[in-house]
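Chemist: Show me how the following folds:
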Amino acid sequence: MANLPILPEERHRLIRQRLEAQGRVLAVDLARDLNISEDTIRRDLRELAALGHCQRVYGGALRLSPASGDLQTRQRQNPEGKALVARRAVGLVQPGQVLFLDAGSTNRAIAEALPDHADLTVITNAPDIALALAGRPGFTVIQVGGVLNPSVGGTLGARAVREVADYAADLCFVGVCAVSAEAGLRCFSLEDAEFKRAVIAASRAVAVAVTAEKVGTAASFHVADLATIDHLIVGGEVPDAALAPLLDAGLAILQAAA
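Modeler: Alright, predicted model coming up:
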């Protein structure tokens, strides 16, 4: 008796299991392993993406980043890993520089790790970052105006984007929800993505600091391609399968180890 075809619900379950285990799937591999057509697999991936279970990319799909909650939720996620990557990230900062730090829980950790008495100017759209640095010796803090988005934790919108264009930073730390060779830098807010692109355009050098769980994942909105990054700082243990595509793309990665 011929093998019965796998039902769509069962295929979806198997695909989600592989995404969870490997972080990414390729349509050609799934079609071979499940003995069905690539067209069927591509349809399955579109359906799973529409349900919020993955992000479609060319040739397959990626697991969604776990960093999809509001700022307060994200601040409770992996604080030790964020402190670790922050300590590695501040090694890029030189005295007297002008820095952009946009809203985000990892960037808050970087702000807290910056050294005093270094004559730093920090431009930020995040009130919590501005308040964390206010009054500390050696800091000039510039708060970007705009409409405060409580979920993102920063000011966004047309006014904020216009204001960023008035500045020129030596280095920016751009907070992202996901980074991968297939999808680049991504986040979960369209307005946040637009603001991050403005920050990148106004900065001489671009750094991205992420904890391990964001590597090899995707999110809803594209921020920038990997080619825009000068420094990628990764904290924690990253599986080789997630890290290898970034290295193959020619990205210089600074790893933060405990």
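Chemist: CA only for contacts and neighbour counts going forward, please
Modeler: Will do.
Chemist: buried ones in the host helix or strand of Arg13?
Modeler: Element membership for Arg13 (DSSP states H and E) is helix 8-22. By 16 or more other Cα atoms under 10 Å, the buried positions in helix 8-22 come out as 11-12, 15-16, 19.
Chemist: again, but for stretch 163-181
Modeler: Of the residues in stretch 163-181, 164, 168-181 count as buried by neighbour count, 16+ other Cα under 10 Å.
Chemist: Can you tell me the SS state at the most centrally placed residue in the chain?
Modeler: For the chain, the residue nearest the mean C-alpha position is Val176 (2.5 Å; Cα atoms, centre = their mean). Reduced to three states with DSSP: H, G, I helix; E, B strand; the rest coil, the structure at Val176 is coil.
Chemist: ok, the residue lying closest to it once chain neighbours are set aside - contacts?
Modeler: Nearest non-adjacent residue to Val176, counting by Cα to Cα, 6 or more residues apart in numbering: Cys187, 5.5 Å away. With contact set as Cα atoms under 8 Å, 6 or more residues apart in numbering, Cys187 has these partners: 176-178, 193, 218-223.
Chemist: and what of Leu190?
Modeler: For Leu190, the contact set (Cα under 8 Å, 6+ apart) comprises Phe221.
Chemist: to compare against the first, here's another:
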Amino acid sequence: MLTSERKALIRRVLEEEGRLVAKPFSQRLGVSEDTIRRDLRELARDGVLQRVHGGALPASPALADFPTRARAGSAAKRALGRAAARLIKPGQIVFIDGGTTNVQLARHLPRELKARIVTHSPTIAVELAGHSGIEVQLIGGRLFSHSVVAVGAEAAEAISRIRVDSFFLGATGLHVELGVTTGDAEEAAIKRLIARQAAETILLATRDKIGAASPYAILPLGEIATLVTEAGVPDDMLGPFRAAGVTILTS
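Modeler: Down below sits the predicted model:
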């Protein structure tokens, strides 16, 4: 079998089964495990998959740039934003993470809502600038352009002085074994810090992020209180998260 044929098969297995284990796959094809691991390394460099111990998982499609992500799956993101907005109650102090789905959350907050929104995303802050009932606290720092959020020591110091009722987290991957992941180490660290400052963490994730993985861990499943995702996601995909104690809210 040619290298291109093996790689095409690897892609198909990941799409159909959601994971690939290198050793049995190499035995199935009659090639060495080293050959398969080399294929996985090359596909990982191309952004096709995420390597994990013993094999690979699908790479999250949410690693594209911000404008591309903003155009993708807009109807689903609007539905998630609308559903998540109902979770914010008057008088609460809430931290809204950056990301294209959380922009929809900001857009769907009721006009009569009176609350304080903390964010390190200029995009979220601008969305809320005209909302008369919401006090916006914008965290500064070095701008991470992929997600359009502030990161770095300045942002971390400001976040460490804040306590919030809820953190609406954005991520690029959600996996039963690996938990919540994203594509940048520094951004992952900032997200972990925000979660530590929150009474609860609520994750917004479109269907394509469920079962996918990115290189950097944010939180284990046990630290997620609620998952807001799309209606129609098969129960066999959501069942393991419910078993881990995560409340599932569909849009």
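Chemist: List the TM-score for the superposed pair.
Modeler: The TM-score (TM-score structural alignment, normalised by the length of structure 2) is 0.90; 251 aligned residues with a Cα RMSD of 2.1 Å.
Chemist: ok so, going back, helices and strands around the helix holding Arg13 of structure 1, which ones?
Modeler: With contacts taken as 3 or more Cα pairs under 8 Å, 6 or more residues apart in numbering; DSSP states H and E, helix 8-22 of structure 1 sits against strand 24-26, helix 38-50.
Chemist: Which secondary structure elements does the last one sit against?
Modeler: Spelled out, it's helix 38-50 of structure 1. Under the contact criterion of 3+ Cα pairs under 8 Å, 6+ apart, helix 38-50 of structure 1 touches helix 8-22, helix 27-34, strand 55-57, strand 60-62.
Chemist: Now do the buried residues in that helix.
Modeler: Across helix 38-50 of structure 1, burial judged by 16+ other Cα under 10 Å covers 38, 41-42, 44-46, 48-49.
Chemist: Gly173 of structure 2 contacts Pro215, correct?
Modeler: No. Checked against Cα atoms under 8 Å, the pair Gly173 of structure 2 and Pro215 is beyond contact range at 9.3 Å.
Chemist: Spell out which residues are contacts of both of these two.
Modeler: 181-182.
Chemist: Any buried residues in the longest strand seen in structure 1, and which?
Modeler: Longest strand of structure 1, by residue count under DSSP state E: strand 203-211. Going by neighbour count (16+ other Cα under 10 Å), the buried part of strand 203-211 of structure 1 is 203, 205-211.
Chemist: What of stretch 119-130 of structure 2?
Modeler: 119-125, 128.
Chemist: which bit of structure 1 covers that stretch?
Modeler: Aligned by TM-score structural alignment, stretch 119-130 of structure 2 falls on residues 124-135 of structure 1.
Chemist: re earlier: next one: the residue mapped onto the residue nearest to the centre of structure 1 from structure 2 from Ala199 of structure 2, what distance?
Modeler: Val176 of structure 1 maps onto Ala171 of structure 2 when the alignment is built from TM-score structural alignment. Remark: distance between Ala171 of structure 2 and Ala199 of structure 2 (Cα to Cα, to the nearest Å) = 19 Å.
Chemist: swap in Glu15 of structure 2?
Modeler: 36 Å.
Chemist: State the number of residues packed around the aligned residue in structure 2 for Asn78 of structure 1.
Modeler: Alignment note (TM-score structural alignment): Asn78 of structure 1 maps to Gly73 of structure 2. Other residues near Gly73 of structure 2 come to 14 when the count uses other Cα atoms under 10 Å.
Chemist: now His53 of structure 2
Modeler: 7.
Chemist: between the buried residues of helix 38-50 of structure 1, which is closest to Asn107 of structure 1?
Modeler: Nearest to Asn107 of structure 1 among the buried residues of helix 38-50 of structure 1: Ala49, at 28.8 Å, using Cα to Cα.
Chemist: List the contacts of the closest one.
Modeler: Per Cα under 8 Å, 6+ apart, neighbours of Ala49 of structure 1: 55-56.
Chemist: Try it again at 10 Å.
Modeler: Contacts for Ala49 of structure 1 were tallied using Cα atoms under 10 Å, 6 or more residues apart in numbering; they are 43, 55-56, 61-64.
Chemist: What separation do you get for the aligned partner of it in structure 2 and Pro90 of structure 2?
Modeler: For Ala49 of structure 1, the aligned residue in structure 2 is Ala44 (criterion: TM-score structural alignment). Counting by Cα to Cα, the separation of Ala44 of structure 2 from Pro90 of structure 2 is 45 Å.
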